[in-house]
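Enquirer: this one's sequence-less:
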C-alpha cells in the first residue's frame, strides 16, 4: 500500500539527472513506473461505470477479526479509496448497498443467508460472490469457509471493478483446481538470482529478520491477488546454511509476514545437509542417524514456523547431491524426508529434472526412465515436480511423457516464468500461450480427454494432492520483472495455477486492463501483441521443433555451433544434429526411440513426418533438407522463412506499440518501447546467425525474395558474453 517512498526516490533520480545535464525541462510525471503491478487501482471517476459502482458500494463490512481480516480491510481502504474516492465507509451493521465479507463463523448474517451446500463445494480456499438480500438489505456478499477464501474473493471482486465489469447481479462461485500453487525463487543467500534478469533477489537476508521491507508486503499482496499460496525462497541448487538456526530465524520472519495472505513458505534443501552442517559421517538415507537428523530438523522448523510447507529437492542432477551418491533410489531419499515432514502436514516436492551422460540414454528420455518404474513407491505427501517438457524450458517442447505415466504418483507441473531461454527480460514473450498449449494437450493416458491439466490437478487419477510451480521472474528492479510486459507472466501463471481451464487470451486482456489501460484500442492492441509474441520468438529462435540452441552457460543469444563441451548434452549440436543430409533429432524407434514413452495415439501421430504437427517436426525426426513441407516449400526454404518471419514480426511489434503513444502512461510506454527495440535487433541477430550456420550444411541458397543475412558466420561465432546476467554465481577475486 505504501508506494510514496519509492516514488520520491524515483523523482529524485530524475531531477538529479536533469540538474547534472544542465537541462531545463517540463515533463508529465504520472507516478507510474511499474511498481504497482496489476494492483494500480486508478480512479474510476472519469468512467461511465463509476457512478454505478459508487451507488452499489456505499459501505463495507469485514466481519473477520483476524490478521487476514485486517489485510482485507487494508486492501479495500486502499483500493476503493483510490478507485472511488469519497464514497467509502466501514460499518459493523448490515446496510443497503454494502460489501459484506466474511465466513459463517464470523457472521451470523452470512450463516443464515447461505446454506451449507452453498459453501461446501468451494472448499477451504474458494469463495462465493453474490448479489443477495441479507437481513432485509441488498448487499454484495463475499463469503467463504475460511478467511483466506474471503481474501481471494475480495481480490476477485476488485478485479471486476478494475476491468469495468458489471456488479449489478453477481453470482460467482470459484475454488482452485490445484492445491499447491507456488513460485520457486532460484535466489542465493548472497542475493544473486540464478536465471534472474530483474536485478538482485528481493530477499535481503542480511537485514532479516528485523527489517521487513515494504516490498515483501506488496509481493504477498500480488501473489494473493492471483491465488498463489506458496513460495520456495531459495535456489534449488541449495546451500545447507538455509537450515541453520541463523537463517531459519530469517525464514520465520518472512513466514509470519506472509501467513495472513495465505502464503506458506517452503525451502529448497541440500541433500547432504546432515553431513555438511549436521556433523554426520554421511547423508545416506539408509542410515538411521540421517533419518533422525531430518526428523529433528523438521521439528525445529515447525517450532518456528507452524505452517511451514515443506521441502523442494533437486537431487542427483547437474552435480547436486542425492540418494544416488549412496546407491539409493529417488523414492528412498524422498520418503525419508516425507516421513520427517508428515507429522506436521508438510510435503516433499522432488524434482524429476535428472540427466546424466553416463546412462547412455538420450537426454529427453531420462526423467521418464528413472521415475516411471518408481510409480507407487512414494509416500502420500510426495509430489514429483516435472518440467513441462522433457528437456529444459525451451521456447517450445512437446509435453513431458511423465504426465500420464504415473497414476499412483502425483505429478506437479513446473513452468518457468523467468525467460532463461526466451531472451531474458528484454524480449516480450507472453507465456500464457505456452502454459495453455501444454495444459490442454491430451496425453491419452486414460483415453481422450486425459489432458495434462487433468493430470496435474489430480482429477485424472484421483490423486490426493496436486501442485503447480513457476520459476520466478521477480527481482529487485523497480518494475519487479525487468520489463513491464513480463509482469503478465507472473500474473498468468498464478491465474492458470488457480484455474488451468482459463484461456491465455482472456487472462491477457484482464492483465492489460488492470496494468495499462481500459481503453478499448489499448486493450485490443496489447492483447494481440501478447498473444502473438511467443510464436514470434519461436520463429526467430527455434522453429519447427528445434531446441536448445542458445549460448552455452548463460543461454543468451544464438550459438547452434557449440560442440566442444565435455558432456554431449551440454552442446547445442546435440539438439539439432544438422548434417549434409538434413536436420533434427530422430526420436522414433529407428533412432533414440523417445516417442515410445508416449501413449497411443500420440505416439502414432508423432511417428510419421506426414502426420506430426510441423511445430514438432525436427524434435522427433531427422528430416532431409529437400523434404516437401505442407506449404509446398522444401524444408530448407521453410526453415529460413520461419526465421525471417520471426524477425520481421518482432520489428512489427515495436511499430504497433509505437502507435499507442499517448494512450499509455509515458513511463510505462517508454520502458516497453526501449525493450522492444532491443528485441527487434536481437531477433535479426538470431535470424542471421542461425541461417548462416545451417546453410553450411544445406548448401542451398537463401530463398528468392529474402535478403541475404548481414555479417559473416565467423563474426557471430566470435561474439562473447562473459557477464551475461542470471548464469551462475559470479566469481569473486
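Expert: Perfect, thanks for sending it. Here the structure is a predicted model, which means the values were calculated and not measured.
Enquirer: switch to C-alpha atoms for all contacts and neighbour counts from now on
Expert: OK.
Enquirer: Surely residue 129 touches residue 172?
Expert: Yes: if you go by Cα atoms under 8 Å, residue 129 and residue 172 touch, sitting 5.0 Å apart.
Enquirer: These two - which one has more neighbours?
Expert: Shown here are residue 129 and residue 172; by other Cα atoms under 10 Å, residue 129 has more neighbours (25 against 14).
Enquirer: The helix or strand hosting that one: which residues count as buried?
Expert: Element membership for residue 129 (DSSP states H and E) is strand 127-134. In terms of neighbour count (16 or more other Cα atoms under 10 Å), strand 127-134 has its buried residues at 127-132, 134.
Enquirer: how about residue 165, secondary structure?
Expert: Recorded secondary structure, residue 165: coil (DSSP: H, G, I helix; E, B strand; the rest coil).
Enquirer: which residues touch it?
Expert: If a contact means Cα atoms under 8 Å, 6 or more residues apart in numbering, then residue 165 has no contacts.
Enquirer: And it, how far from residue 332?
Expert: Between residue 165 and residue 332 the distance is 52 Å, computed by Cα to Cα, to the nearest Å.
Enquirer: do residue 638 as well
Expert: Here the criterion is Cα to Cα. By it, residue 638 lies 49 Å from residue 332.
Enquirer: and these two? which has more neighbours close in?
Expert: residue 638 (22 against 18).
Enquirer: neighbours around residue 222, how many?
Expert: Residue 222 has 21 neighbours, counted by other Cα under 10 Å.
Enquirer: same check, this time on residue 608
Expert: 14.
Enquirer: Over to the one 5 residues further on?
Expert: By other Cα under 10 Å, 13 other residues sit near residue 613.
Enquirer: alright, now check it against this:
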C-alpha cells in the first residue's frame, strides 16, 4: 500500500505541468516529438515498460519514464511488473531477470555505483531496451538519458550505451541564507522555505530534485558558505532531514556549511580552537546528532579565515588543523569535508593572486583522506576570464576539487545572456604541465593525472524562486552545463548547447543553429565589452553590478579596482612576472615560459600578467590603446547584432519566452554601451590618446558614469 501511494504521489507531482511556456519545466518539457518520421519510429519501439524493483528511486524512474514517454510520444504507455516476460523497455537492478543480468555482466562491471547501461537486446524474438545499473540511482540516471535521446531526436533502435561519471562528487553549492535571501542570487529568493519546513513540502523541491538528478548531480550544499551556525540546531536539522528524505530518492545527498565558531556560538565554549579537546568533543557530538537526523548526510563545506569568516587561524592553527578536526568528526559516519581555498588576508601585502597558493602548498599531504580542498577555477574571484588556479596540480598529496560559479556574479548577472560551458571547458582543458604535457586541470581533479580517492566538482548555484528558476531563460543552460560536465568533462560545449536548446526550446534547424551560435559566442562577447585582454575586477564595489574601473577606495586595497588594472601614463595591466609580483612563478616552468613574455603570452591573459605600454603592438597590428577601443566597441556592436538575430527567430519560439529574452537583450545592449563608454573614457585619462576614427564618441562624460548609483542592485 505504501509503495502504491508513493508511486501515485510521484506520478501526480511529475504530471502536473505549467500551461504557458514560462521556463518552469527547464529541459524536462516532454512535449510531443515534432518530427513525424522520428515520432513514428519512437512509437514503434516503445509502448510498455517492465519495472524490476520497488524502491523509491525505481518508482521515481518509472514515474519519469511514464510521464516523459507519454508526453513525447503522445500515446499511452503501459507498466507491468517483473513477472511479465515481454516488454519494450525493462528497467531495474537486482530484481532484473537473471538471464538478462548474466548477459550484461561484463558491462555492469564497468559502471561502478552510479553508472548506467542502456542496451538493446533480443528477448522472445523481439528487440527490447534494458536500462540497468549496479545501484538504483544508476537506473534513474539512465532513464533520464533515454528521455534525453528522444528529446534531442537521436535514434534508439540499437542502443549500447555504457556511461559512468568521471567524478564522484557532483555538487550544487547554494549560497542561500536562512532568511531566504541568496548571496549573489539573481533569480529571486531561496527555494528553501525554512519557515514552513519540515511540515510543508513545496512541489518545487521535487522538481528541483528531478532537474538536478537528470544531469547527474548527486549532492547539494543547502546553505551559504558565509555560514550561520543556527542551521546546526535541532529545529533546523529537522528541516534539513525533510529535504534529505525527499532528495534521497533522486540520488542526492545533502551537505551543510559549517561555521567554524559554532562551538562558541551554540555550545557556550570559550574557544573554537581545533586542537582543544572540548571543541573536538563538541563537534563529534554535533555530528552524531546530525547523522541521527540524516543518516546519509554528506558532510561539511567550510569557508574559514576568508573575508571575515572565523577559522583555525584565529587560534594560530592551520587550515589543515581545522579541516582535520571536522574530518575526524564525520569520518566514522562516512562523511567528508570540503575546505575552500578561497583565502586572502588584508594583513599580507602580497598579490591576492598568490595568497591561496602560499597558504595551502606548505600543507600538502597534511589533510585527512576524507578532506578535499575546494579550489576556485581562478585565483581571484570568478572573473569573466582567468588563467587556471595555480593550486591545481601543485598539491600532489592533497585531494583537490573544482569550484565554478554558475550564478553570473561578474558576468552580467541575470540580465545578460552568457553561456558558461566554454568558460568551464577552457579551464578544464588548460594544461598545468605539473606531470608533464597533458596534465590538464580536468585530469588533475578526476584523478587521472593526480591520484585521488575522492574527486569532485561544485558550482555556485544560480537557482531561486523566480518562476523560471534562474532569472534569465538562458541562464538555465549553465545549471545544465555544470551537471553534464561534472559527469563527463569530455563533452563539448557545442553538444551541451545543442542538447539544451532542443530540450528547452526547439529542434527546428532555423532556430537551433543560430541560437547555438549565439550561445557559443556569448561569453567571449561579454568578456570583450567588459574586461578584455585579461583585465579583471572592474566592477562596481559591493553589488558588482556594472563597470567602475575608477574605484580606488575600499576596506582593503584588493577590494578596489585600481589594484588590479594598474593603469598609468605608461600603460595598463598587472605585472605578475618575475619583475613584478611573480605570481607567474607559482605555475609550472612551461606555463611560465608561455605567459612570461608579453610577445608570447596568450593575448586573452596579456593584461593579467603584464603591464603593457599603450603603444605596444598586438597580433592584430593595433596598439594596445587601439585594441582596447576595438574590443569595447566591437563587443557592444556584437550585442546589437545579437538582438537582430533574436528578432528573426520570433516565428520559431513561444511568445512568452521570445518577449522575455527580447527585453533582456535590450538591457544587455544598454549595459554594453555603459561598459564601453565608461571604460574607454576612464582609460583615456591615462593613455591621453584619441578614440580612433570611425567609432561613435560617448554621449556622456566620465563624471556622469562615475556618478551613477545602484543602491538596490541585487
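Expert: Arrived safely, thanks for sending. Computed from a prediction, not measured in an experiment: that's the story for all the values here.
Enquirer: Just give me the longest helix of the first structure.
Expert: Looking across the first structure with DSSP state H, the single longest helix is helix 666-698.
Enquirer: Let me know the next secondary structure element after that one.
Expert: Later in the chain than helix 666-698 of the first structure, the nearest helix or strand by DSSP H and E is helix 713-717.
Enquirer: Where does that next one end up in the second structure?
Expert: Under the alignment (TM-score structural alignment), helix 713-717 of the first structure falls on residues 702-706 in the second structure.
Enquirer: With the second structure overlaid, how far apart is the strand holding residue 129 of the first structure on average?
Expert: Once fitted to the second structure, strand 127-134 of the first structure is off its aligned match by 1.2 Å on average (mean Cα distance after the TM-score superposition for the first structure).
Enquirer: Pretty sure residue 584 of the second structure sits in a strand.
Expert: No: assigned with three-state DSSP, residue 584 of the second structure falls outside any strand and is helix.
Enquirer: what's near enough to touch the aligned partner of it in the first structure?
Expert: Using TM-score structural alignment as the criterion, residue 584 of the second structure maps onto residue 595 of the first structure. By Cα under 8 Å, 6+ apart, the residues touching residue 595 of the first structure are 587-589, 603, 606-607, 620.
Enquirer: and those residues as CSV, adding distance to residue 210 of the first structure and neighbour count?
Expert: Shown next, in CSV, are the contacts of residue 595 of the first structure (distance: Cα to Cα, whole Å; neighbours: other Cα atoms under 10 Å):
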residue, distance to residue 210 of the first structure, neighbour count
587, 54, 22
588, 57, 19
589, 59, 11
603, 56, 17
606, 56, 24
607, 59, 21
620, 54, 25
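Enquirer: Might you quantify the distance of stretch 614-633 of the second structure from its chain's geometric centre?
Expert: 33 Å (Cα atoms, centre = their mean, to the nearest Å).
Enquirer: meant to ask about stretch 194-209 of the second structure
Expert: 22 Å.
Enquirer: Over in the first structure, find the residue span it aligns onto.
Expert: So stretch 194-209 of the second structure sits over residues 205-220 in the first structure, by TM-score structural alignment.
Enquirer: Would you mind listing the buried residues in the match of helix 713-717 of the first structure?
Expert: 702, 705.
Enquirer: for stretch 372-387 of the first structure, same thing?
Expert: Buried, per 16+ other Cα under 10 Å, within stretch 372-387 of the first structure: 372, 374, 377-387.
Enquirer: Quick check: which element contains the equivalent of residue 258 of the first structure over in the second structure?
Expert: Using TM-score structural alignment to pair residues, one finds that residue 258 of the first structure aligns to residue 247 in the second structure. For residue 247 of the second structure, the host element (DSSP H and E) is helix 234-248.
Enquirer: That helix vs the first structure, average distance?
Expert: By mean Cα distance after the TM-score superposition for the first structure, the fitted helix 234-248 of the second structure averages 0.2 Å away from its aligned residues in the first structure.
Enquirer: what angle separates the next helix or strand after that helix from helix 234-248?
Expert: Where DSSP H and E defines the elements, the next helix or strand beyond helix 234-248 of the second structure is strand 253-257. In terms of direction (axes from the mean of the first three to the mean of the last three Cα atoms, to 10 degrees), strand 253-257 of the second structure departs from helix 234-248 by 150 degrees.
Enquirer: all helices for the stretch 451-600 of the second structure, in order.
Expert: With DSSP state H, counting those that start in this stretch, the ranges of helices along the stretch 451-600 of the second structure come out as 476-487, 493-504, 509-530, 562-565, 589-595.
Enquirer: Report the mean distance between the fourth one and its aligned residues in the first structure.
Expert: Compared with the first structure after the fit, helix 562-565 of the second structure shows a mean deviation of 0.4 Å (mean Cα distance after the TM-score superposition for the first structure).
Enquirer: just the first one next, same as before
Expert: Using mean Cα distance after the TM-score superposition for the first structure, helix 476-487 of the second structure ends up 0.3 Å from its aligned counterpart in the first structure, as a mean over the superposed pairs.
Enquirer: Check which helices and strands that helix sits against.
Expert: Under the contact criterion of 3 or more Cα pairs under 8 Å, 6 or more residues apart in numbering; DSSP states H and E, helix 476-487 of the second structure touches strand 169-173, helix 421-428, strand 456-460, helix 493-504.
Enquirer: hmm, try it at 7 Å
Expert: Using 3 or more Cα pairs under 7 Å, 6 or more residues apart in numbering; DSSP states H and E as the contact test, no helix or strand touches helix 476-487 of the second structure.
Enquirer: What span of the first structure is that helix aligned with?
Expert: Going by TM-score structural alignment: helix 476-487 of the second structure matches residues 487-498.
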